[in-house]
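Undergrad: what would the 3D arrangement of this be:
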Amino acid sequence: MSKKLLIIGAGEFADIAYEYFTVDSDYEVAGFAVEAEFLTEEEKFGLPVVALETVETVFPASEVEAHVAVTSTKLNRIRARLIEIARSKGYTLANFISPHAMVWRTAELGDNVFIFENNVVQHGVKIESGCVLWSGNHIGHQTRIREHCFLASHVVVSGYCDIGARSFVGVNATFADNVKIGEDCFVGMAAAVNKSFDTPGQILNGNPAEAAKVSSYRYFRIKQ
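TA: A predicted model of the protein is given here:
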């Protein structure tokens, strides 16, 4: 192991990130950081947990890289905000790409991307920064997944799709070719999206998927 890693977060996803980075990457986790108001423990897995506000005094950005391991809370806004904080402190943001995933050589990835096992990422796909792809998804050729999206397991995204920033896609959801959804959309479990929904903040459910009357902003109490 030649590279040191700081994990930003201390919840369940941070625990998972610690396991995956430790077992299946060339990073060695050096510690954890959380915002001071959520600092409830001094150690995790025998490693220090420190306040994010002053983390650079313990883990200088010149010595460690960082990964923000936070789930889709507030339609991915918490993860997005913490990524910007890490960048402002000068950290290089590491990706985790499972060696048990198939990411084609022409795929383009941003930073702070986490791709679990059994994902298939095909030719020409663009996955922007801050995205999480849980286990077993298929991302079809030339698709673009914009920043800070969260795809749960066994999602099928066909070719030439465009998934809007900060969107959440539930397990077993399916997208037809050339489908576009706007930013901040919430796609429910097993939804079959066979047409585009360009308006931001929609909740999509059903087969075929239709938009709910309530927006994702109202449902998650998010100020636009």
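Undergrad: please make it C-alpha for all contacts and neighbour counts, starting now.
TA: Will do.
Undergrad: burial measure for Glu19, as a count.
TA: 13 (other CA atoms under 10 Å).
Undergrad: so how far is Glu63 from it?
TA: Distance of Glu19 to Glu63, given as CA to CA, to the nearest Å: 21 Å.
Undergrad: who's in contact with the strand ranked longest in the chain?
TA: The residue-count maximum for a strand in the chain (DSSP state E) belongs to strand 27-34. With contacts defined as CA atoms under 8 Å, 6 or more residues apart in numbering, strand 27-34 is touched by 1-10, 18, 21-22, 44, 47-52, 55.
Undergrad: second chain to compare with the first, below:
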Amino acid sequence: MAKIIIFGTGDIAQIANYYFENDSEYEVIAFTVDRDYINSNSFEGKPLVAFEDIETLYPSSNYKMFIALSYSKMNKIREAKYNEAKLKGYELVSYVSSKCSYVSQYAHGDNCFIFEDNTIQPFVKIGNNVTLWSGNHIGHHSQIDDHNFVSSHVVISGHCRIKSNCFLGVNATLAHKITLEKETLLGAGAIISKNTIEKGVYVAPRTVKIEKNSDQIKL
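TA: Here you go, the predicted structure:
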């Protein structure tokens, strides 16, 4: 089994460790973060070491890496650490769930985190450092560029383009042939039927409370 180091000590790093241990060909050996964020010498029962020292302790000739960070600052923190790890010479691995329906003939990029119940149709292209949380539909001939985060139960219809550093909230829906420009933010439940603008923020109408109690409603 190939040996890997996970960058991160948050929820996503903990989840990544679980998936790699239970559903992959990789063995997680240790965790790493920047020295300023270390407050323990271990995480999840494995060594936790400073990223500044990683080449000495776990050289890239023997170990690979996975950057397990969230969508903070439109994925730019994860992107920065992705680039730093590359500069240190590490090969970045991806995780694709065995319960994902990946039927595209095109291989995904590196440092991708693709959860269970995703449907990835023919002719889909997925770039580097892309997270697809559980239960998404990625329609035929669509393209997801680098450094994106797609939450759960998002529908991306056919021939769509997701440019870099976007965030797609839970239950967002893209119509056919839609382009999300760079750094687009879609809130939960957003329905997009026209191309977005760069750094645009799109949210669904807010749910309102009516002036009745639940026991006054006939179901």
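Undergrad: got a TM-score for the pair?
TA: Here the TM-score for the pair of chains, by TM-score structural alignment, normalised by the length of structure 2, is 0.92; 205 aligned residues with a CA RMSD of 0.9 Å.
Undergrad: for the longest strand of structure 1, give me the average deviation versus structure 2.
TA: When structure 2 is superposed, strand 27-34 of structure 1 averages 0.4 Å from its matched positions, counting by mean CA distance after the TM-score superposition for structure 1.
Undergrad: just the buried ones from the contacts of strand 27-34 of structure 1, in PyMOL syntax?
TA: Buried subset of the contacts of strand 27-34 of structure 1, written as a PyMOL selection, criterion 16 or more other CA atoms under 10 Å:
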select buried, resi 4+5+6+7+8+9+10+18+21+49+50+51+52+55
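Undergrad: among the contacts of strand 27-34 of structure 1, which are located in helices?
TA: Taking DSSP state H as the definition of helices, those contribute 18, 21-22.
Undergrad: nearest to Trp104 of structure 1 among those?
TA: Nearest to Trp104 of structure 1 out of these is Phe21 (CA to CA; 20.9 Å).
Undergrad: skipping adjacent residues, who's closest to that closest one in space?
TA: Nearest non-adjacent residue to Phe21 of structure 1, counting by CA to CA, 6 or more residues apart in numbering: Tyr27, 6.2 Å away.
Undergrad: against Glu56 of structure 1, how distant is that neighbour?
TA: Separation of Tyr27 of structure 1 from Glu56 of structure 1 (CA to CA) stands at 19 Å.
Undergrad: okay, helices next: where are they in structure 1?
TA: With helices called from DSSP H, structure 1 shows them at 12-24, 73-88, 216-219.
Undergrad: highest average neighbour count across those helices?
TA: helix 73-88 (a mean of 18; mean count of other CA atoms under 10 Å).
Undergrad: that one vs structure 2, average distance?
TA: On superposition with structure 2, the mean distance recorded for helix 73-88 of structure 1 (mean CA distance after the TM-score superposition for structure 1) is 0.5 Å.
Undergrad: now find how far off-centre that helix is within its chain.
TA: 10 Å (CA atoms, centre = their mean, to the nearest Å).
Undergrad: can you find the partner of Glu37 of structure 1 in structure 2?
TA: Matched to structure 2 by TM-score structural alignment, Glu37 of structure 1 sits across from Asp36.
Undergrad: okay, now that match: neighbour count?
TA: 8.
Undergrad: do Ser193 of structure 2 as well
TA: 13.
Undergrad: doesn't Leu180 make contact with it?
TA: No. In this structure, Ser193 of structure 2 is not within contact of Leu180 by CA atoms under 8 Å, at 10.6 Å.
Undergrad: about what we covered before: quick check: angle from the longest strand of structure 1 to helix 73-88?
TA: 110 degrees (axes from the mean of the first three to the mean of the last three CA atoms, to 10 degrees).
Undergrad: for stretch 192-206 of structure 1, buried residues please.
TA: For stretch 192-206 of structure 1, the neighbour count (16+ other CA under 10 Å) marks 192-198, 200-206 as buried.
Undergrad: Serialize those residues to a markdown table and add fields for distance to Ser153 of structure 1.
TA: A markdown table is the format used below for the buried residues of stretch 192-206 of structure 1 (distance: CA to CA, whole Å):
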| residue | distance to Ser153 of structure 1 |
| --- | --- |
| Ala192 | 15 |
| Val193 | 16 |
| Asn194 | 19 |
| Lys195 | 21 |
| Ser196 | 22 |
| Phe197 | 22 |
| Asp198 | 24 |
| Pro200 | 23 |
| Gly201 | 22 |
| Gln202 | 20 |
| Ile203 | 18 |
| Leu204 | 17 |
| Asn205 | 16 |
| Gly206 | 17 |
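Undergrad: could the ones in helices among the contacts of strand 27-34 of structure 1 be laid out in CSV, adding distance to Phe168 of structure 1?
TA: What follows is these, written out as CSV (distance: CA to CA, whole Å):
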residue, distance to Phe168 of structure 1
Tyr18, 23
Phe21, 24
Thr22, 27
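Undergrad: looking at the residues you listed, spot the one nearest Leu93 of structure 1.
TA: Nearest to Leu93 of structure 1 among these, with distances taken as CA to CA, is Phe21, at 13.3 Å.
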